[in-house]
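Novice: Fold the following and give me the result.
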Amino acid sequence: MTRLLHLQLLPLLSGVQNFSLFLLDGLPENQFDIYVASVPGGDLVDAVKARGYHYLPLKHMKRPIAIDDTLALMELYSLMKRYNFDIVHTNSSKPGFLGRLAASFSHIPLILYTAHGTSFHDDQPLWQQKIYRQLEKWANSWGDYVVFVNNCDRLKYLEMGLVPPSKAITIYNAIPYEQVEKFTKIAQKRTCNPYKREFVIGSTLRFSRQKNVINLITAACQACKNEPKLKFIILGEGEHWNICRTIVHSYGLEERIILPGWDVNIAQWLALFDAFILYSRWEAQPFSVIEAMHSGLPVIVSDIPSLREMITEECGWIVPLDNQPALIQCLIEVAQHPEIAFEKGVIANKRIKEISDYDTMVKSYLELYQKVM
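Specialist: Predicted coordinates:
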């Protein structure tokens, strides 16, 4: 059998890690001997072992750039030489760089990297952007393919000369059909009630700078002061969670802006929402939006290329980034016109089925994997 390693960083069950599990679950059972490596100690480890895959702990891998990265590189090189993998599939920036370098040193037959976003962003200092771009260009030279989960990032990399066209591929994310069916049932039960006392805007996200949660929560508080029907339920955890709780408390809105923490049972919450929001600073192709659209929710997003690729004005609202007045006004207007939100949700359910298909995702990656089989 073909020996396949999926390399991750954090042992969480967020979008990047779920991508690996979704993909691996769809591969032919008799063709691959599957290994997953990450920092130890989280829910990903249990999920990998429950599926019968091999789990490899990475003791020296850390999220920030550090002197220990040399130890992490040596650890990865040692693992790859010991297990003699046929394919190394890396995910996220840090494992993508160190993993491809170690795989190149180890002469792995096929080296892939799925770019779940970019390591450089417009709001970084210019010198930092230049460094990260150069690192990306080096890392791309060590692998065989770079898979982008949207077209806008692929085109950006090609325009900047960071990857040769022959190596750059777009494969959209997708969720397994059993999950599609579960969320679709939620969509089918939705009704439009213009006299409903509350209009619930929800989200599932990490409370981080990327997700722009401080601006989101502040706008939610101000919108609630101006529209009594509005209510928010924002699920998740992260470094900005306590700050957001403090903001909500300062407005006295704990009963209308609910921050319940994380819950793996997303479906029960999506069923309570009337609209979904993700006002991120940067994204790739978030599974949270895919799940929301399958459940028949219209989506409010920030005006960034990757989210514009998913959301149109027919199925949601696109709000300029860093424009608090526009965001507040949008939240108020969405709550005041529930019939429009319902219609957009119906279209969102149809659109996501057109642009995100599980069989297509698995087949596309399998075609790459089979190049060494």
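Novice: Please count neighbours and contacts with C-alpha atoms only from this point.
Specialist: OK.
Novice: For residue 105, which non-adjacent residue is closest in space?
Specialist: Distances taken as Cα to Cα, 6 or more residues apart in numbering place residue 77 nearest to residue 105, at 7.2 Å, with adjacent residues excluded.
Novice: please give me the structure for this one as well, since I'd like to look at both together:
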Amino acid sequence: MHGRPSILHIVGDSRFGGGTLVIAQLGRAAAALGWQPYVLTTDAEAKAYYHERGISVLAEDVVRRSIHPLRDAAGLFRLVRILREHRFDAVHTHTSKGGMVGRLAACLARTPIIVHTVHGFAFHEQSGWFARTAYSALERLASHWCDAIVCVSQFHARLALQLGIGNSAKVFAIPNGVEALPKFSNDSAARTRLALRVPPETTLLFSMGRLAPQKGFPWLIDAVAILRKTCARPVELAIAGEGPLSDELREYARARGIREHVHFLGFRRDIAELLAASDIVVLPSLWEGLSIALLEAMRAGRPIVSTTIESNLEVAGHGEVALLVPPKDAEALAGAVVRLLEDSGLRTRLADEAQRVLAEHYSEDRVVAAYRDLYAQLSRKRSGLSCAPGRVHAVPKGGYQ
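Specialist: As a prediction, this is how the structure comes out:
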């Protein structure tokens, strides 16, 4: 049905977010091989973003984040029909829910190549024994329905192998990356702060992410309440993002007496400008795959406070890129912010090191090249898809380090 090889990306939650940025990078990887990338989404912001980058969209609502057995079963069979109708040469699934439903549908539709990217398992560092056992069993089952499992951090690749989710021939680590951006002027940062109504003498903390339990925002709000009482300079917080805890977090800030000092910005496309306008970025996540928000803050050259979750420690293993504190610890978050405010040399050193580490290990070009090589390797195994001449490279055994 397609004039050239085609690949469809299936996501469990197709709304605009970090996954959208990653899929756009994978669109570049597919295009480098002469393939046409498609994405299954109905989100208006995501659709516009993909269209700007030459990625085709199938506006079908078949896979949602929440679990609903009857709806999910209907979505599975509908997805099988879509795959058979369009006859995609490859399917690339994302997130736990999208990976489970999408891989099974692609298997039933006999799609030649099936790839799954683990942006973070359904179980995580905060999960109990039962959740870890149940979800890892499901992941082991689904691992038989695909040709490759890509993890966005070395930590998750090691964890997959430890739990028997795939094997060393199937599991790869391709860490996330972000594109390079020009630096913003001081005037641009001042205009952004003015739009937020944050005076120059106020310390502006910035955070971003889905307003969901994973991101740890209640502890950040607690930290701001502490800082408002203890810092000589006024402190305000801006949070960019939407999610199920939106109303609850606003009420929590009100209960802590700092509602007027916490700016809930909702969905924003100007993240780079907001980062440039901030003084310190605070990312209090309880778990992550490999945080795009962290990489974007590193790219912006902002001093960062984050948590000692495994994927953050992996990034920090390349150099001192942030002050890391235990998750769920508002006092530690506040203490790290104070330490940065009192030490300009530390702020500069962290920002410079973060930009160095990002350029060496987490660039978008590195991600695109790695996925391009993986797609090429899988297409050669299937021997039915063509690749652009001179662009085929072998994937190192065991994935990218």
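Novice: Overlay the chains and give the TM-score.
Specialist: Once the chains are overlaid, their TM-score stands at 0.90 when taken by TM-score structural alignment, normalised by the length of structure 1; 362 aligned residues with a Cα RMSD of 2.2 Å.
Novice: about what we covered before: roughly how far does the aligned partner of the residue nearest to residue 105 of structure 1 in structure 2 sit from residue 194 of structure 2?
Specialist: Matched to structure 2 by TM-score structural alignment, residue 77 of structure 1 sits across from residue 80. Using Cα to Cα, to the nearest Å, residue 80 of structure 2 is found at 51 Å from residue 194 of structure 2.
Novice: and what of residue 54 of structure 2?
Specialist: 35 Å.
Novice: what about residue 80 and residue 194 of structure 2, which has more around it?
Specialist: Legend: neighbour count by other Cα atoms under 10 Å for residue 80 of structure 2 and residue 194, higher for residue 80 (20 against 13).
Novice: List the contacts of that one.
Specialist: Applying Cα atoms under 8 Å, 6 or more residues apart in numbering, we find residue 80 of structure 2 in contact with 105, 106, 108, 109.
Novice: Select from those residues the one having the most neighbours.
Specialist: residue 106 (28 neighbours).
Novice: Pretty sure residue 91 is one of the things that residue touches, is it not?
Specialist: Yes - with contact defined as Cα atoms under 8 Å, residue 106 of structure 2 reaches residue 91; the gap is 6.7 Å.
Novice: Spit out the residues that contact those two alike.
Specialist: Common contact partners of residue 106 of structure 2 and residue 91 (Cα under 8 Å, 6+ apart): residue 114.
Novice: What does residue 337 of structure 2 correspond to in structure 1?
Specialist: In structure 1, residue 337 of structure 2 lands on residue 331 (TM-score structural alignment).
Novice: What are the contacting residues of the helix or strand hosting its match?
Specialist: Using DSSP states H and E, residue 331 of structure 1 maps to helix 324-336. Residues outside helix 324-336 of structure 1 that contact it (Cα under 8 Å, 6+ apart): 199, 215, 219-220, 222-224, 226-227, 229-230, 317, 319-320, 340-341.
Novice: How about stretch 191-200 of structure 2?
Specialist: 190, 204, 236, 263, 273, 274, 277.
Novice: how long is it end to end?
Specialist: 11 Å.
Novice: so stretch 156-169 of structure 1 matches what in structure 2?
Specialist: Residues 159-172 of structure 2 are matched to stretch 156-169 of structure 1 when aligned by TM-score structural alignment.
Novice: Determine how far the matching stretch lies from the middle of the whole chain.
Specialist: 21 Å (Cα atoms, centre = their mean, to the nearest Å).
Novice: What are the buried residues along stretch 165-180 of structure 1?
Specialist: Using 16 or more other Cα atoms under 10 Å as the test for burial, stretch 165-180 of structure 1 gives 168, 169, 170, 171, 172, 173, 174, 175, 176, 180.
Novice: In the stretch 151-300 of structure 1, what residue spans correspond to helices?
Specialist: Taking DSSP state H, counting those that start in this stretch to define them, one finds helices in the stretch 151-300 of structure 1 at 151-160, 177-188, 213-226, 241-251, 266-270, 287-294.
Novice: Reformat the ones you listed as a markdown table; add distance to residue 324 of structure 1.
Specialist: Formatted as a markdown table, those follow (distance: least, Cα to Cα, whole Å):
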| stretch | distance to residue 324 of structure 1 |
| --- | --- |
| helix 151-160 | 25 |
| helix 177-188 | 30 |
| helix 213-226 | 6 |
| helix 241-251 | 15 |
| helix 266-270 | 25 |
| helix 287-294 | 21 |
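Novice: Figure out which of those is closest to residue 60 of structure 1.
Specialist: helix 241-251 (27.3 Å; Cα to Cα).
Novice: What is that closest one packed up against?
Specialist: Where contact means 3 or more Cα pairs under 8 Å, 6 or more residues apart in numbering; DSSP states H and E, helix 241-251 of structure 1 is packed against helix 213-226.
Novice: Next, the angle helix 324-336 makes with the helix it packs on.
Specialist: 50 degrees (axes from the mean of the first three to the mean of the last three Cα atoms, to 10 degrees).
Novice: Could you tell me which other helices and strands helix 213-226 of structure 1 packs against?
Specialist: strand 230-235, helix 241-251, helix 324-336.
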